[in-house]
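> Here you go, sequence then predicted model.
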Amino acid sequence: MTTTKAAARAAVFLAAILSFAAPAHAAEGAGIDGAALSLAWGIPFAGMLLSIAVVPLLAGNFWHHHYGKVALFWALAFLVPFTLTFGTGTASYEVVHAALLEYLPFIILLFTLFTISGGILLTGNLRGSPEVNTVMLAIGTVLASVIGTTGASMVLIRPLLRANDERRYNVHTVVFFIFLVSNIGGSLTPLGDPPLFLGFLKGVGFFWTTEHLFHDTALIAVILLLCFYLLDRYFYAREEKLPPKEDPTPDTERLGLRGLRNLPLILGVIAAILMSALWQPGIEFNILGTHLSLPSLVRDVLLLVFAGISMWITPAFIRERNGFDWEPIREVAKLFAAIFLTIIPVIAILKAGMDGALSPLVALVTGAAGEPFNAGYFWMTGLLSGFLDNAPTYLVFFNLAGGDAATLMEKYATTLEAISAGAVFMGALTYIGNAPNFMVLAIARSRGVAMPSFFGYMAWSCLFLLPCFALLTWLYFL
């Protein structure tokens, strides 16, 4: 499918959702009162997330061809009764607010990083020794905060698979790649992982996570890299005793990096995001009660321009050799359109705090004196991120903690650190915890790697990740 057709289908999908809640006028700031909502309004959100978790396992072929229809079903399952109950004014305000301030900036950033990273090709074929593999994972961990977990995963997973395709034991390499490159490495900037970009859109400083999550990230990355090296050393020694396996992808081309003209575009992405935070001219556009600032609009337009430039300047053979196609980002765009829509009542209920239907959940992350229970925020955000996708989960707990970025960054900095670390780190617990996890899984299986099942992968993650998270809790969140 061409880029134009992919973009057109995504636009039609979003337009179908918005059309149900787009009257000619809407009351200024006519948001819903979360205290008046029952938990039944969260059923479409739960149904959407359970569909993502279960349907691909039980009916993979159906999901591959119809995931957009499943997403649209759950979106309408929320939007139609919501509009009939609260009116088109309230519905339009909530939908436009979520679309303009959260979903569109989120998906535009992912699309841009996905497009630019797809134009960067690592040539040559390294030999997948324990030392080489560990270095590649370390580089990917660092790179993830610069070009995003999606970008770093797409740039490095294929070279890593080529380097290890003559080895008999390579499943653990992909598993640790998902741990480090597709998740944990993206914790230092809003570019790194979708939850942190949502926090940036809510007002969290660009370098706040760099300062406050560096020690968490460095500790867990060092532990996991050491565990991987020892494990890979063990499997490598076992293979040395066996007859050599023929390399299915011999490559005589020198080791190098093609598509270097895309690197300035990554710097442009960083500059555009910083610009949107630092430039505050005070100009806003009122769209059905939602205030869209000029810097945010300029940022999103620039990101799309950078993606277009990348497509224009990158030779076709680079994307072909990268196995680049639009299906991963198309799937993410459609699924997250439904997620950001169906999460609207859940966020409203959480904002109501102890007055809302989720007061028991509020109690789990609140101390006796009403102060935030940081360990509770870390584990609740994290465990739900592993099963419900970390971006919307971050949004839920960010709002549960008060939703005011200035207060969270200063007075409750440890609470925001716990939410951020939980969302980013524990997205690695399952295949569905973060969008790149699914992408890496699909690519690895297509290259013949016998990846573990959903629960088999969880056995790996529980064995290696949960002790690390327990250590972080003891050191920083108790």
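Received, thanks.

> hey, let's count contacts and neighbours off CA atoms from now on
Will do.

> what helix or strand does S310 sit in?
helix 294-313 (DSSP states H and E).

> Check it against this one:
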Amino acid sequence: MKLLRVAALAALALLPGWALAADIDGSALPVWWGVPFAGLLLSIALVPLFAPIFWHHHFGKVTAGWALAFLLPFAAHFGLGAAGVGLVHALLAEYLPFVILLLALFTVAGGIYIRGSLRGTPALNAGILATGAVLASFMGTTGASMLLIRPLIRANEGRRHTAHIVVFFIFIVSNAGGSLTPLGDPPLFLGFLKGVDFFWTLRHIFPETLFLVGCLLVLFFALDSWFMRRPGEWALPAADASGGAERFGFDGKANFALLGVIVALVLLSGFWKSQVAFDIAGTAVGLPGLVRDLGLLAVVWVSLRITPLEVHQRNQFGWAPMAEVAKLFAGIFLTIIPVIAMLKAGVDGPFGAIVRAVTRADGTPDPAMYFWAAGALSSFLDNAPTYLVFFNTAGGDPQLLMTTLAPTLAAISAGAVFMGANTYIGNAPNLMVKAIAEDRGVKMPSFFGYMLWSGGILLPLFAVMTWIWFL
């Protein structure tokens, strides 16, 4: 029953945005349609800061309130029938596949326990972050985050300062590391489904990724070393902080095979071309996608059946992080519908200035502006739909974007993936990692506090990257 409940919440989390946005004439929408979305973002940012207990118990109700503030006027204006058809299309054609992938990675990674007497030295912590950066492109930022965040926190239990470790973990593992393949981050998976070659991003934004991850690792090592040298940094003796002597190893190793199955299913859905499709309430559901999604749900079921209870207990595995992300993103993706529609209206929409800003005077795309526009919106609007908006703004032809306009596609891809780290809501793993860390007693920065970290560390690096690669 818990699995069904979480799956239902996850389905709601990614329901309506892109498909409904495609049916709305964004050029005719006034800006005030974006008020519920802005209100929800401000609630996520401010309520936990000023009323943390209320938010902890009622954030789902607050989210539902803002969702209704959009849904009721939307149904009244566009009609219940049109809204229903759009919701079915969004659920089956676009959102549900991503939620199922997220659920599969979350479940399988949560079934692997990394044991060992780990002491959180700067070298060990940096090594875990570097390992996560590599894994993120091949098992997804969600999978890598869920696999490594627990042993990283465990290794640093007993230290007085740990929030910076989780912040850099979000920067590197939950975002930047997922930039090299479609398995890494949802925006790139969307591009893969649109026709972008599987290894295109590896060939074209590897230098940018290496620069960003390398700089972040150096900065982290310096900062963590500084904290480590402070008197009384270890509040507990080393043996207590590391959990006692234990050989390094893995429990729940069968889940590694399931991770391989997830990768195979995702690749299959991209390379397998089939004319077989099922019409469900006007929505065509292709056979490759259906096989992938059913296969991923089967992986979730198998993982839960074969993973020993002790592994889940030692991992303190639970559905709360997934449920929290599901509830918050349910409201985000509901209220984001008119915002995406207004962006898709291009120069004729309320956000026409943004679209015009990414085009040079001679009509050619400006990679630097695409990088910052895609990145800025990815920080708050979720990077997957933002990637699609700018992918289509740049012409939407994958063959042209991979060749003649390769710098533009590289800028869109880098902006959408890298700048998802600017806020907690820029990428789903960010909130999951935050929830797990807080559950383990780590005092994480507030919404704006986190943005002070990202603004002070990430934005200067993005500026240097612009000057080197996108001008």
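The structure has been received and is ready for your questions. Predicted, not measured: the structure shown is a model, and the values here were computed from it.

> Quick check: TM-score for this pair?
In this superposition the chains share a TM-score of 0.89, using TM-score structural alignment, normalised by the length of structure 2; 467 aligned residues with a C-alpha RMSD of 2.9 Å.

> which residues in structure 2 does the helix holding S310 of structure 1 match up with?
Residues 287-306 of structure 2 are the counterpart of helix 294-313 of structure 1, counting by TM-score structural alignment.

> And for stretch 46-62 of structure 1?
Against structure 2, stretch 46-62 of structure 1 falls on residues 38-54 (TM-score structural alignment).

> Would you mind finding the longest helix in structure 1?
Of all the segments assigned as helix in structure 1 under DSSP state H, the longest by residue count is helix 60-98.

> Superposed on structure 2, what's the mean shift for the following helix or strand past it?
Downstream of helix 60-98 of structure 1, the first helix or strand assigned by DSSP H and E is helix 104-117. Taken over the aligned residues, the distance from helix 104-117 of structure 1 to structure 2 averages 0.5 Å (mean C-alpha distance after the TM-score superposition for structure 1).

> With structure 2 overlaid, report how far the helix or strand encompassing P392 of structure 1 is off on average.
Here P392 of structure 1 sits within helix 390-400, counting by DSSP H and E. Once fitted to structure 2, helix 390-400 of structure 1 is off its aligned match by 3.4 Å on average (mean C-alpha distance after the TM-score superposition for structure 1).

> ok, residues contacting that helix?
Helix 390-400 of structure 1 has contacts (C-alpha atoms under 8 Å, 6 or more residues apart in numbering) with 194-195, 198-199, 339-340, 343, 346-347, 350-351, 353, 362, 377, 381-382, 384-385, 416, 419-420, 423-424, 426-427, 433-434.

> for the helix holding S310 of structure 1, packing partners?
Applying 3 or more C-alpha pairs under 8 Å, 6 or more residues apart in numbering; DSSP states H and E, one finds that helix 294-313 of structure 1 makes contact with helix 104-117, helix 263-278.

> Mean deviation, the next helix or strand after that helix versus structure 2?
Next helix or strand after helix 294-313 of structure 1 toward the C-terminus (DSSP H and E): helix 316-321. Helix 316-321 of structure 1, aligned to structure 2 and superposed, deviates on average by 0.9 Å (mean C-alpha distance after the TM-score superposition for structure 1).

> Nearest to the spatial middle of structure 1, which residue is it?
Geometric centre of structure 1, nearest residue: P194, 4.0 Å, by C-alpha atoms, centre = their mean.

> nearest residue to the residue mapped onto that one from structure 2 other than its sequence neighbours?
For P194 of structure 1, the aligned position in structure 2 is P186, judged by TM-score structural alignment. Distances taken as C-alpha to C-alpha, 6 or more residues apart in numbering place A384 nearest to P186 of structure 2, at 5.6 Å, with adjacent residues excluded.

> Tell me, how many residues neighbour V449 of structure 1?
Neighbourhood size, V449 of structure 1 [other C-alpha atoms under 10 Å]: 18.

> repeat for L400 of structure 2
Neighbour tally, L400 of structure 2, other C-alpha under 10 Å: 13.

> List the buried residues of the match of stretch 46-62 of structure 1.
Judged by neighbour count using 16 or more other C-alpha atoms under 10 Å, the buried positions of stretch 38-54 of structure 2 are 38, 40-41, 43-49.

> Kindly list the longest helix within structure 2.
In structure 2, assigned by DSSP H, the helix with the most residues is helix 122-155.

> Relative to structure 1, what is the average displacement of that one?
Relative to structure 1, helix 122-155 of structure 2 is 1.5 Å off (mean C-alpha distance after the TM-score superposition for structure 1).

> helices or strands up against that helix?
Using 3+ C-alpha pairs under 8 Å, 6+ apart, helix 122-155 of structure 2 is in contact with helix 96-110, strand 113-115, helix 163-172, helix 206-229, helix 238-242, helix 254-271, helix 428-439.

> residues in structure 1 matched by the shortest one, start to end?
Pointing back at strand 113-115 of structure 2 there. On structure 1, the counterpart of strand 113-115 of structure 2 by TM-score structural alignment is residues 121-123.

> Looks like P187 of structure 2 contacts A416 (just checking).
Yes. Under the criterion of C-alpha atoms under 8 Å, P187 of structure 2 makes contact with A416 at 6.9 Å.

> Which one's more surrounded, the two?
Ranked by neighbour count (other C-alpha under 10 Å), P187 of structure 2 and A416 place A416 first, with 38 against 26.

> which one in structure 1 is aligned with the residue nearest to P186 of structure 2?
Using TM-score structural alignment, A384 of structure 2 sits opposite A391 in structure 1.

> go on, E94 of structure 2?
Looks like E94 of structure 2 aligns to E102 there (TM-score structural alignment).
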